[in-house]
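In: Sharing a sequence plus its predicted fold:
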Amino acid sequence: MRYVKEFAVVLALLMLAGCAGKPVQESPVATDEGIPAGQIYLYGEIHGIAAIEEYEAERWKECYERGMRHLFVELSHYTAQWLNLWMDAEDDEILEQLHQDWESTLSSGAETLDFYRTIKEQCPETVFHGTDVGHQYDSTGARYQDYLEERGLADTEDYRLTLEAIQQGKTFAERGSDIYRENRMAENFIREFDALDGESVMGIYGAAHTDPDAMADSAGTVPSMAAQLVERYGDSLHTEDISWIAWEPQRTDTLTVAGKEYQASYFGEEDISGWAGDYQSRAFWRLEGAYEDFEDCPESSDVLPCNDYPMPIEAGQVFVLGYTRKDGTSERKYYRSDGEVWNGMDCTTEFIPE
């Protein structure tokens, strides 16, 4: 999924810079700070994965130490502005309010709070730029609009962009159009980047938005955000798909199931408190070489879509999910991938170990 053109000189420059993405084309000569001027480094993620957010924080710290200050994020204009206010605040009241606004989204986990707190602690001069349409426009957006009006700032560019983002969010909610959103994301990114007058930036977005070869629609007629940025900035755009981090096991454990020990690849724990009722989190293991032992075990009535897992699913695999409730109690569930489909989605089926 990465753009293919590479040159040896680019790799050398990007290794020097310490914030390398996959280059689209050859980079210009580096500045005194070791980062090429006027460059865009995009990282394509899977949202809400702690290991990915830790990796992104490390990459940003490297860029920051080389002189970069502007971090573009898949957030609305007004959400990024709240983050900028929080960066100067003495407490976490603003951040915690944003986290409440993000309830039931992929940003609702504790790993998101950890990411922003790490940025504030290690990179305190970071300036956030939000280039998405106006999500949470009736909470985060309305609150920021009130904030500006109360301070007599209704005639500022910040206020205009806030209203624009709110309207974009409303239009997106009404249409449900990924094409509309992708085009607005590209336009908003271009506006923010061009206003920086040649400074280099790093951006963190979902991998579908940062793939220069991708299309925003199934018909293949509307290019992704990154593809639109390539048209404007050419060899100044660099992308790296880091979604693979979610697919790599973090460690190997030994789990005992039905009286037998198995090697189990551990893929991390996910905070699900924002949408899963009494549950706080769930952890994922893949039991290696276990399918034949459990393929004939009785099934329960539960299925789990394959896209709920943080790693690719293949037929003939067995998974253990460890659920932790908000009261501290826990339980384990067992699923196998039989190649079944549920409501048009590939899924795994819960079984009862015997």
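Out: Noted; the coordinates are in hand. Residues are numbered from 1 along each chain as shown.

In: contacts, neighbours, all on C-alpha from now
Out: Fine.

In: In space, not sequence, find me the middle residue of the chain.
Out: residue 47 (3.0 Å; C-alpha atoms, centre = their mean).

In: does that one sit in a helix, a strand or a coil?
Out: At residue 47 the chain is in coil, as set by DSSP: H, G, I helix; E, B strand; the rest coil.

In: now residue 226
Out: Residue 226 ends up helix, using three-state DSSP.

In: count of residues packed around the residue lying closest to residue 215 once chain neighbours are set aside?
Out: Distance criterion C-alpha to C-alpha, 6 or more residues apart in numbering; nearest residue to residue 215, sequence neighbours excluded, is residue 223 at 4.3 Å. By the criterion of other C-alpha atoms under 10 Å, residue 223 has 21 neighbours.

In: coming back round to it: touching, the residue nearest to the centre of the chain and residue 106? I think so.
Out: Yes: the criterion here is C-alpha atoms under 8 Å, and residue 47 meets it with residue 106 at 6.0 Å.

In: dump the residue contacts of the residue nearest to residue 215.
Out: Counting by C-alpha atoms under 8 Å, 6 or more residues apart in numbering, residue 223 touches 212-217.

In: what's the answer for residue 189, then?
Out: residue 131.

In: how near is it to residue 91?
Out: For residue 189, the distance to residue 91 equals 30 Å [C-alpha to C-alpha, to the nearest Å].

In: do residue 81 as well
Out: The span separating residue 81 from residue 91 equals 16 Å under the rule C-alpha to C-alpha.

In: Pick out whichever of those two has more residues nearby.
Out: Neighbours were counted for residue 81 and for residue 91 using other C-alpha under 10 Å; residue 81 has more, 19 against 10.

In: check which helix or strand covers the more buried one.
Out: helix 77-87 (DSSP states H and E).

In: buried ones in stretch 208-220?
Out: In terms of neighbour count (16 or more other C-alpha atoms under 10 Å), stretch 208-220 has its buried residues at 208-216.

In: what residues does that stretch touch?
Out: Residues external to stretch 208-220 that are found in contact with it (C-alpha under 8 Å, 6+ apart): 1-3, 42-44, 178-179, 182, 221-228, 230, 239-241.

In: Second structure for comparison follows:
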Amino acid sequence: MNDNKFTCLIKAKIMFVHPLLLALIIALAACSNSSTDKIASKSAQPTKEAPLVTQASGSIYLYGEVHGVAKIIDKEYELWSEFYHNEGMRHLFVEMPYFTAEYLNLWMQSDNDDILEEIYDDWEGTASHNPYTKAFYKKIKGECPETIFHGTDIGHQDETTGNRFLSYLAANDLTETEEYTLTIEAIQQGRFYRSKDDNVYRENKMTENFIREFERLSSESVMGIYGSAHTGLDEMDYSTQSIPCMANQLQKHYGDNIYSENLSWIAKDIDPSRVDYITLQGKEYVASYFGKQDLNGFKDYAYREFWRLEGAYEDVKDLQLVENYLPYDNYPMLIETGQVFVISYTKTDDSVEREYYLSNGKIWDEGMYSTQQFTAE
């Protein structure tokens, strides 16, 4: 197999001003700012940087996830419950549009789950449309009832959730409110993003929206749940690698007031689904099987399967190495140094290719911990 074929499957001068002139300048500036705010709220044009004026003094605790994974969702609830009950936090930032979070806040005050059911139905086709996510929000309503959600993503589901929230605001004579303006703004952001497929725009808007919501809280600390691609303090935008990701931008804005932890590893904290036996270099090893990955979309390949050969490292560590690396994040399970893996690639013609890798602590030239292929024959 060609080198690195699948490695992509996956940091003063003081001037005197006459008091009357000063008063006039201040008044004009206030009017100008007010008008600018109104225009900006209706604009969906991309901006290069987030606002620089910082008033909030609370702390930000970000947690990166793989969307829709039950074990990660359980951990996120545990973290929020601890912050809520032990630290007095009330503000939970989430990777969803402004209007979806506001609709959830309405649901939190209601005596039924009708709104949640509507939002959940709107999530069909996304990673959030699973029973674990629904249970997460129900638990929050039951156990952390004063939670206030803040949605800081661009608009998604604007034709369903977005329009439904606009209808609610109109029916309650709230069309001249900030809620209405910010809903329109989020919808416009989503439509602009989709029309351009511009991930730099989205990352910048997520940052700006986060800052807007956080600045309003003054000294309140918050917790945020986002895809791990947005939460690395030293990471670039995951799609283009051309700008800092959201958390990286927030760190430059707030400095030491931000903490981030990636919970994605929890999804890989799994046990083997079965135990097989594989012979290597004439010796039979217990082979822990960790399942199959679909390779649909990769020419000539159908899927690949993963085994870990137990106790094989000392026997193979001195075999000839190949300049072919597979990053840890390609594996469905957690990786530790000193392990050996067998990967079986099944092609669309049903032929099979088998490769052997070991985890020797190697960091690939992309800065990722990776396993390295070795020659088994």
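Out: Thanks, I have it. Everything quoted here is computed from the prediction, not taken from an experiment.

In: circling back to that earlier point, which residue range of the second structure does the helix holding residue 81 of the first structure align onto?
Out: Counting by TM-score structural alignment, helix 77-87 of the first structure falls onto residues 98-108 of the second structure.

In: Return the mean post-superposition distance for that stretch against the first structure.
Out: Stretch 98-108 of the second structure, aligned to the first structure and superposed, deviates on average by 0.8 Å (mean C-alpha distance after the TM-score superposition for the first structure).

In: quick revisit: out of the contacts of residue 223 of the first structure, which are shared with the second structure?
Out: Contacts conserved in the second structure for those, using both residues aligned by TM-score structural alignment, their matches' C-alpha atoms under 8 Å: 213-216.

In: Any chance of those in CSV with distance to residue 22 of the first structure and secondary structure as columns?
Out: Output for those, formatted as CSV (distance: C-alpha to C-alpha, whole Å; DSSP: H, G, I helix; E, B strand; the rest coil):
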residue, distance to residue 22 of the first structure, secondary structure
213, 13, coil
214, 15, coil
215, 19, strand
216, 21, coil
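
In: Reformat those residues as CSV; add distance to residue 58 of the first structure.
Out: CSV is the format used below for these (distance: C-alpha to C-alpha, whole Å):
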residue, distance to residue 58 of the first structure
213, 26
214, 27
215, 29
216, 29
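
In: what are the ranges of the helices in the stretch 51-200 of the second structure?
Out: 70-86, 98-109, 114-122, 131-143, 163-171, 178-196, 199-215 (DSSP state H, counting those that start in this stretch).

In: Quick check: longest strand in the second structure by residues?
Out: strand 283-294 (DSSP state E).

In: Centre of the chain to it, how far?
Out: Offset of strand 283-294 of the second structure from its chain centre (C-alpha atoms, centre = their mean, to the nearest Å): 30 Å.

In: same thing with stretch 125-140 of the first structure?
Out: Taking mean C-alpha positions (C-alpha atoms, centre = their mean), stretch 125-140 of the first structure and its chain are 14 Å apart.

In: Just give me the match in the second structure for residue 236 of the first structure.
Out: Checking TM-score structural alignment: residue 236 of the first structure goes with residue 257.

In: Who are the contact partners of its match?
Out: If you count contacts by C-alpha under 8 Å, 6+ apart, residue 257 of the second structure has them with 57-60, 251.

In: Highest neighbour count among the residues you listed?
Out: residue 60 (22 neighbours).

In: Please look at that residue and residue 220 and confirm they touch.
Out: No: the pair formed by residue 60 of the second structure and residue 220 falls short of the contact definition of C-alpha under 8 Å, at 9.1 Å.

In: Select the longest helix from the second structure.
Out: Identified as the longest helix of the second structure according to DSSP state H is helix 19-41.

In: list the buried ones in it?
Out: Residues of helix 19-41 of the second structure classed as buried by neighbour count (16+ other C-alpha under 10 Å): residue 41.

In: Now do it: which range of the first structure does it align onto?
Out: So helix 19-41 of the second structure sits over no part of the first structure, by TM-score structural alignment.

In: Same check on stretch 161-174 of the second structure?
Out: So stretch 161-174 of the second structure sits over residues 140-153 in the first structure, by TM-score structural alignment.

In: which residues sit against that stretch?
Out: With C-alpha under 8 Å, 6+ apart, stretch 140-153 of the first structure has contacts from 78-79, 82, 98, 101, 134-135, 154, 159, 162-163, 166.

In: Quick check: the two most widely separated of those?
Out: Maximum pairwise distance in those, criterion C-alpha to C-alpha, is 23.5 Å, between 101 and 154.

In: Between the two, which is the more surrounded one?
Out: When residue 101 of the first structure and residue 154 are compared for neighbours, residue 101 comes out ahead with 18 against 15, by other C-alpha under 10 Å.

In: Aligned to the more buried one, what sits in the second structure?
Out: That one, residue 101 of the first structure, aligns with residue 122 by TM-score structural alignment.

In: Its match is in contact with residue 158, isn't it?
Out: No: the pair formed by residue 122 of the second structure and residue 158 falls short of the contact definition of C-alpha under 8 Å, at 9.6 Å.

In: TSV for the helices of the stretch 51-200 of the second structure, including distance to residue 333 of the second structure?
Out: As requested, the helices of the stretch 51-200 of the second structure are exported to TSV (distance: least, C-alpha to C-alpha, whole Å):
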stretch	distance to residue 333 of the second structure
helix 70-86	14
helix 98-109	33
helix 114-122	29
helix 131-143	21
helix 163-171	41
helix 178-196	33
helix 199-215	29
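
In: Of all those, which one is nearest residue 290 of the second structure?
Out: It is, among the helices of the stretch 51-200 of the second structure and with distance given as C-alpha to C-alpha, helix 70-86, at 17.1 Å.
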